[in-house]
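Novice: Predicted model, plus sequence, below.
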Amino acid sequence: MRVGHGFDIHKFGKIYKPLILGGVHIPYCKGVVSHSDGDVIIHSIIDSLLGASSLGDIGILFPNNDIKYKNINSCILLQVVWNCIKKKYKIGNIDVTLFLEYPKISSYTNKICLCISNCLKCKTDVINIKSKTMEGLGEIGKKKGIASEAVSVLLEI
């Protein structure tokens, strides 16, 4: 069994960019400042999977100064990473905590789990998505950004 941890954070920007979380478009008046689509959930999962498999981090594999990743759908990046890992491991569990004040995502968590499970070719019951507010504290609490942490457990095949 291998365990990895991932984290990602983005600030909300003045220029509207769709808010994508876990591969799902979430209607909101703000988008994130990012090179790719800025999907903090997928980015934290990628880093947790890379950590569990000792394959580095998202910034090494997909540099944010490489034009080919500009506005890329992060689900594509997740699939690339999973294709490198799936020969040795299967998903034991992925647990994600999203930190944000708004928008509320409880009505989207099932759809997010389904999207992630489709990318990873695993069952939805091994993926858990939850969100927490920052109770008005810090930059996220002031609605200036969004962050995600993920823990992944990989099981050897």
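Specialist: Perfect, thanks for sending it. What you see is a predicted model; the values in this text were computed from it and never measured.

Novice: can we go C-alpha only for contacts and neighbour counts from here?
Specialist: Will do.

Novice: Let me know the helix or strand that His5 is in.
Specialist: Secondary structure from DSSP states H and E places His5 in strand 2-11.

Novice: Report the buried residues of the helix or strand following that strand.
Specialist: The element immediately downstream of strand 2-11 (helix or strand, assigned by DSSP H and E) is strand 19-21. By neighbour count on 16 or more other Cα atoms under 10 Å, the buried set for strand 19-21 is Leu19, Ile20, Leu21.

Novice: The structure to be compared is supplied as follows:
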Amino acid sequence: MPRIGVGTDVHRLVDGAPMHVAGLAWPDEPQGLAGHSDADVVAHAACDALFSAAGIGDLGSNFGTSAPEWAGASGCALLEETARRVRAAGYEIGNVAVQLVGNRPRLGPRRAEAEAVLGAACGAPVTVSATTTDGLGLTGRGEGVAAIATALLLPTPR
């Protein structure tokens, strides 16, 4: 039976940190995201959706601050390892869809690049979209960036 999972991630914007979102570096951004790893909200939300669908925990229980080997890890490295764990749990990844919520970075010009990088990391189709909150909430005020993801898993044929 197919399984669907949902994942959400939020990180605050800080001065002096590099910006990594959707598997890409954004060197022209004046702020980056704070976190235990590279704080890539898109990749992290995708991981959480995959973990949720497989029923094998979440980002924190798999790669949290109690796992120092993942400190500073790229979102793509986390997504690749998540996909490995999902497959080991007996599932194939049908697809992942992620929506970035925030004012920055402007995803549109690099959407295809992001989808290719994230898809390669998890070995399945990934689509990425983006929206703003019209000035409302922490993303609208420019305090942080969020992402929401869904993932479809199919049982591995036996």
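Specialist: Sure, I can see it. All of these numbers come straight from a predicted model, not from anything done at the bench.

Novice: Could you report the TM-score for this superposition?
Specialist: Once the chains are laid over each other, their TM-score by TM-score structural alignment, normalised by the length of the first structure reads 0.91; 153 aligned residues with a Cα RMSD of 1.3 Å.

Novice: re the thing from before, of the buried residues of strand 19-21 of the first structure, closest to Phe99 of the first structure?
Specialist: Of all those, Leu21 has the smallest distance to Phe99 of the first structure: 11.6 Å, by Cα to Cα.

Novice: Pull up the gap between the residue lying closest to the closest one once chain neighbours are set aside and Ile76 of the first structure, please.
Specialist: Leaving aside its sequence neighbours, Leu21 of the first structure sits nearest to Asp39 (Cα to Cα, 6 or more residues apart in numbering; 5.1 Å). Distance from Asp39 of the first structure to Ile76 of the first structure, counting by Cα to Cα, to the nearest Å: 11 Å.

Novice: out of the two, which sits in the more crowded spot?
Specialist: Using other Cα atoms under 10 Å as the criterion, Asp39 of the first structure and Ile76 rank with Asp39 on top: 28 against 13.

Novice: Can you classify the spatially most central residue of the second structure by secondary structure?
Specialist: Per Cα atoms, centre = their mean, the C-alpha nearest to the average position across the second structure is that of Ala43, at 1.9 Å. Assigned with DSSP: H, G, I helix; E, B strand; the rest coil, Ala43 of the second structure falls in the helix class.

Novice: Could you verify my assumption that it touches Gly23?
Specialist: Yes - counting by Cα atoms under 8 Å, Gly23 is a contact partner of Ala43 of the second structure at 6.6 Å.

Novice: Name the residues contacting each of these two.
Specialist: Both Ala43 of the second structure and Gly23 are contacted by Gly75, Cys76, Leu118, under the criterion Cα atoms under 8 Å, 6 or more residues apart in numbering.

Novice: So which of the residues you listed are in helices?
Specialist: In this view, these that belong to helices under DSSP state H are Gly75, Cys76, Leu118.

Novice: For the last one, give me its contacts.
Specialist: Which is Leu118 of the second structure. Residues near Leu118 of the second structure by Cα under 8 Å, 6+ apart: Ala22, Gly23, Ala43, Cys76, Leu79, Val126.

Novice: a markdown table for those, including distance to Gly5 of the second structure?
Specialist: Listed next are those as a markdown table, based on distance: Cα to Cα, whole Å:
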| residue | distance to Gly5 of the second structure |
| --- | --- |
| Ala22 | 19 |
| Gly23 | 20 |
| Ala43 | 14 |
| Cys76 | 19 |
| Leu79 | 15 |
| Val126 | 14 |
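
Novice: Spatially, which two of these are the most separated?
Specialist: Cys76 and Val126 (12.3 Å).

Novice: More neighbours: which of the two?
Specialist: Between Cys76 of the second structure and Val126, counted using other Cα under 10 Å, Cys76 has the larger neighbour count: 25 against 22.

Novice: my read: the more buried one touches Ala121, true?
Specialist: Yes - in terms of Cα under 8 Å, Cys76 of the second structure counts as a neighbour of Ala121; the distance is 5.7 Å.

Novice: Settle this for me: His44 of the second structure is touching Asp9, isn't it.
Specialist: Yes - at 6.2 Å, His44 of the second structure counts as touching Asp9 under the criterion of Cα under 8 Å.

Novice: Looking at these two, which has the bigger crowd around it?
Specialist: Neighbour count, other Cα under 10 Å: between His44 of the second structure and Asp9, His44 has more, with 33 against 21.
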